[in-house]
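Visitor: what's the 3D shape of this:
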Amino acid sequence: MSAPTISPPLHSIPADIRNAQDYAALAPHFMPPAHYAYISGGSGHGQSVAANQTALAQWALYPRLLRDVSHGHTRITLAGEEHAHPLLLAPVAFHKLAHAHGEIDTARAADATDTCMIASTQSSYTLEETASAGGARRWFQLYLLPRREDTLDLLRRAEAAGYRAIVLTVDAPIQVANRRALAAQFQLPPDVAPVNLRGYDIAPRYAGNGPGDSRFFQGAMRGAPGWDDIHWVMSQTRLPVWVKGVLHPDDAAALRDAGVTGLAVSNHGGRSLDGAPSGLDVLPAIRAAVGPDYPLMYDGGVQSGSDLFKALALGANAVAVGRLQLYALSVAGALGVAHMVKLLREELEICMAMAGCATVADITGKALFKPAR
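Guide: The predicted model follows:
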């Protein structure tokens, strides 16, 4: 069987792109199959990836009549920071798998659309290079490294490069195999690596090799983040610290009480515990647990402005888009990502206008309807 033909990235927007979700359909034609399998797949059997789509699809939107939305806008305040719209670019590893310019082009698109980009620790360009390519509105996703001195150095680098918040990701201490990537025989290409981690000791501290030891309980999980790590990170920086990967209301309330700035309600795009619920399904309970004013961000399966609207209606203050940014990047680089953001924002505005919501603050659960199945 001959290898599939992969189109090079375009220098203009394809004529058949009508909405943001169209980039997801085009992406397989612009990425090697193994790269696409890695990006699109989830852990295990992909149950949590599917859960994200199912959770979004179960809701319908009420159109409302005779509402004056002529003063409408999408501006929000998120943990004291002004944003032109409630859409952020979620941290995703290895943008270079989608496009040779990787995070550099994503940062340029974020700057052009006044969008906050959350740069990943596992970027294929350094956090400094990514910062220099974009505007001032950028956050940094932090993974804890085995040695605190290395984590602290990474944190100091993010501060020096002008990142304005830290998003501490704590929900993936065990990396469960991506079956789609395995079937496609995915391997990182020689020119793609987690360059932010060069020079650090990233070998696990615990092997779990004692008699009767489990390589999970006494192995991987012995190096998992704990409460002392949360307090330590907050003590080491003046930047706002968010925690990403929250799915249980009790965890959410405890993190709020610990002084964390805000939470990202997320099942890691279905790439952590397979079978975990969609963040959308637990979002109302988490909102109830933390109260009406505590900052919450959602990510997971978002591909349209109506998806954004649903997450906002169910309790999120902002919504981060993950895979879709890489799909757009693969098709048309920075131009594709900027166009995808523009389409999502316009789709959100259409939903808001038709639902009678002039501002993001007007979007509540009353705007949603769940049909009987």
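Visitor: CA only for contacts and neighbour counts going forward, please
Guide: Will do.
Visitor: pretty sure residue 129 belongs to a helix, no?
Guide: Yes. Read with DSSP: H, G, I helix; E, B strand; the rest coil, residue 129 is one of the residues of a helix.
Visitor: can you get me a residue count around it?
Guide: Applying the criterion other Cα atoms under 10 Å, we find 13 residues in the vicinity of residue 129.
Visitor: kindly report the same for the one 5 residues further on.
Guide: Taking other Cα under 10 Å as the neighbour definition, residue 134 ends up with a count of 23.
Visitor: could you do residue 173 as well?
Guide: Applying other Cα under 10 Å, we find 18 other residues in the vicinity of residue 173.
Visitor: immediately after the helix or strand containing residue 38, which helix or strand?
Guide: Using DSSP states H and E, the secondary-structure element containing residue 38 is helix 33-40. On the C-terminal side of helix 33-40, the nearest following helix or strand under DSSP H and E is helix 47-57.
Visitor: mind listing what residue 167 touches?
Guide: By Cα atoms under 8 Å, 6 or more residues apart in numbering, the residues touching residue 167 are 118, 139-142, 241-244.
Visitor: again, only using 6 Å
Guide: Contacts for residue 167 (Cα atoms under 6 Å, 6 or more residues apart in numbering) come out as 140-142, 241-243.
Visitor: tell me the SS of it?
Guide: Going by three-state DSSP, the state assigned to residue 167 is strand.
Visitor: same check, this time on residue 341
Guide: Taking three-state DSSP, the label given to residue 341 is helix.
Visitor: leaving aside the residues adjacent along the chain, what's closest to it?
Guide: Ranked by Cα to Cα, 6 or more residues apart in numbering and with sequence neighbours excluded, the top spatial neighbour of residue 341 is residue 113, at 7.1 Å.
Visitor: one more, so I can put them side by side:
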Amino acid sequence: MKMITNVSEYEEIAKEKLPKMVFDYYASGAEDQWTLKENRNAFSRILFRPRILVDVSKIDLTTTVLGFKISMPIMIAPTAMQKMAHPEGELATARAASAAGTIMTLSSWSTSSVEEVASTGPGIRFFQLYVLKDRNVAAQLVRRAERAGFKAIALTVDTPILGRREADIKNRFTLPPNLLLKNFEGLDLGEMDKTSDSGLAAYVAGQVDRSLNWKDIKWLQTITSLPILVKGVLTAEDTRIAVQVGAAGIIVSNHGARQLDYVPATIMALEEVLHPNHFWIFFFINLKKSTASIAIILATGTNQLKSCSFFV
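Guide: This next block holds a predicted model:
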């Protein structure tokens, strides 16, 4: 393999090696993909104002998240179906996050179960939750994650239906036959419709609870003592409600531009979602090439912002 110097070069290799259906699933956005482009372009409109002659001989990147010390203000976002890209999938990601001293968030739609990920060894892990129409299944997932040692629940709230991803429709995307959504194995929920234009879109339409609302944060708090992060917030109004209902924090996210198109890039929502209370605010960013985007988020924040960056 050639020397890799930035994240974009991994994407180039992936495009060469992965089946087109798989690469397009990982790389594409919803509708016109305006927000997908904006997620990258928005950072180019923000410039540093560097201050000089400051002692930078001792740099400490460590930070604390929900009481857990990690090595840097970067964590691993929930990404579905990782075994489509590599046989080890989420297991390798879990080991890598642990070795790097940071947090991994496991997707509900992972191709390794919470128990399998926990078995890779010690590590700080969060669990990303989609609430299904069968609330008993959602409750089981939360309890399994808690038993497996996961430390927080990241509740995704921006997916009542799947975004219209034209690449998935054209490719008739479905999970490869050798893989399962392992968290649902044995529940008759682990397979996708292979006859639909997008098997994943049909799966979401059939399984995800569209009635999910703010009252359900309270319901979730009755079944777990884990802190709850609300993932998919882009506005000040929703930030205030998240505080009111007792969420531990929010994840500012447009779902990697894969849900509703023509919404702001997450960095553009930063100023709006700042909250004066002791409240955790995390960012979901598409890190394409330069780590400068992470520095921009940290530099743009204020003393009232506790910010770490999720990235895919």
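Visitor: so which bit of structure 1 is stretch 135-155 of structure 2 matched to?
Guide: Using TM-score structural alignment, stretch 135-155 of structure 2 corresponds to residues 148-168 of structure 1.
Visitor: what is the aligned counterpart of residue 98 of structure 2 in structure 1?
Guide: Superposed on structure 1 with TM-score structural alignment, residue 98 of structure 2 falls opposite residue 111.
Visitor: likewise for residue 67 of structure 2?
Guide: That one, residue 67 of structure 2, aligns with residue 80 by TM-score structural alignment.
Visitor: enumerate every residue touching residue 94 of structure 1.
Guide: Residue 94 of structure 1 makes contacts with 123-124, as judged by Cα under 6 Å, 6+ apart.
Visitor: please report the distance of it from residue 196 of structure 1.
Guide: Applying Cα to Cα, to the nearest Å, one obtains 11 Å for the distance of residue 94 of structure 1 from residue 196 of structure 1.
Visitor: what about residue 158 of structure 1, how many neighbours?
Guide: Using other Cα under 10 Å, the number of residues around residue 158 of structure 1 comes to 24.
Visitor: which element is it on?
Guide: Residue 158 of structure 1 is part of helix 148-160, with elements assigned from DSSP H and E.
Visitor: now the strands: where do they sit in the stretch 151-300 of structure 1?
Guide: Taking DSSP state E, counting those that start in this stretch to define them, one finds strands in the stretch 151-300 of structure 1 at 166-169, 241-246, 262-265, 296-299.
Visitor: most packed of those?
Guide: Mean neighbours per residue, mean count of other Cα atoms under 10 Å, is largest over the strands of the stretch 151-300 of structure 1 for strand 296-299, with a mean of 28.
Visitor: could you tell me where that one falls in structure 2?
Guide: For strand 296-299 of structure 1, the matching stretch in structure 2 spans residues 281-284, with TM-score structural alignment as the criterion.
Visitor: the matching stretch vs structure 1, mean deviation?
Guide: Superposed on structure 1, stretch 281-284 of structure 2 shows a mean distance of 0.6 Å to its aligned residues (mean Cα distance after the TM-score superposition for structure 1).
Visitor: so how far is that stretch off the chain centroid?
Guide: Averaged C-alpha coordinates place stretch 281-284 of structure 2 at 9 Å from its chain's average position (Cα atoms, centre = their mean, to the nearest Å).
Visitor: show me what it is in contact with.
Guide: Contacts to stretch 281-284 of structure 2, defined as Cα under 6 Å, 6+ apart, come from residues 249-253, 306-311.
Visitor: repeat that for stretch 132-149 of structure 1.
Guide: With contact meaning Cα under 6 Å, 6+ apart, stretch 132-149 of structure 1 is reached by 104, 107-108, 111, 116-121, 151, 163-169, 202.
Visitor: what's the PyMOL line that selects buried ones from those?
Guide: The command below creates a PyMOL selection of those among the contacts of stretch 132-149 of structure 1 that count as buried (16 or more other Cα atoms under 10 Å):
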select buried, resi 104+107+108+111+116+117+118+119+120+121+151+163+164+165+166+167+168+169
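Visitor: follow-up on the earlier one: got a list of what the match of residue 98 of structure 2 touches?
Guide: Under the contact definition (Cα under 6 Å, 6+ apart), the residues listed for residue 111 of structure 1 are 134-135.
Visitor: now the host helix or strand of it on structure 2. Mean distance?
Guide: For residue 111 of structure 1, the element it lies in under DSSP H and E is helix 102-112. With the two structures superposed, helix 102-112 of structure 1 lies on average 0.9 Å from its match in structure 2, counting by mean Cα distance after the TM-score superposition for structure 1.
Visitor: figure out how far that helix is from the centre of its chain.
Guide: Using Cα atoms, centre = their mean, the distance between the centre of helix 102-112 of structure 1 and that of its chain works out at 15 Å.
Visitor: could you identify the residue of structure 1 that aligns with residue 258 of structure 2?
Guide: Taking TM-score structural alignment as the alignment basis, one finds that residue 258 of structure 2 is matched in structure 1 by residue 271.
Visitor: was I right to think its match contacts residue 41?
Guide: No. The criterion here is Cα atoms under 6 Å, and residue 271 of structure 1 misses it with residue 41 at 7.8 Å.
Visitor: equivalent range in structure 1 for stretch 108-116 of structure 2?
Guide: Alignment of stretch 108-116 of structure 2 against structure 1: residues 121-129, by TM-score structural alignment.
Visitor: for that stretch, buried residues please.
Guide: Under the neighbour-count criterion of 16+ other Cα under 10 Å, stretch 121-129 of structure 1 has 121-127 buried.
Visitor: same thing with stretch 246-262 of structure 1?
Guide: Of the residues in stretch 246-262 of structure 1, 246-249, 252-253, 255-256, 260-262 count as buried by neighbour count, 16+ other Cα under 10 Å.
Visitor: can you tell me which of the residues you listed comes closest to residue 52 of structure 1?
Guide: Minimum separation from residue 52 of structure 1 among these (Cα to Cα) is found for residue 247, which lies at 12.7 Å.
Visitor: whichever residue in structure 2 pairs up with the closest one: what's it in contact with?
Guide: Under the alignment (TM-score structural alignment), residue 247 of structure 1 pairs with residue 234 in structure 2. Contact partners of residue 234 of structure 2, counting by Cα under 6 Å, 6+ apart, are 252, 269.
Visitor: could you do residue 118 of structure 2 as well?
Guide: The contact partners of residue 118 of structure 2, taken as Cα under 6 Å, 6+ apart, are residue 148.
Visitor: so how far is residue 85 of structure 2 from it?
Guide: Between residue 118 of structure 2 and residue 85 of structure 2 the computed distance is 20 Å (Cα to Cα).
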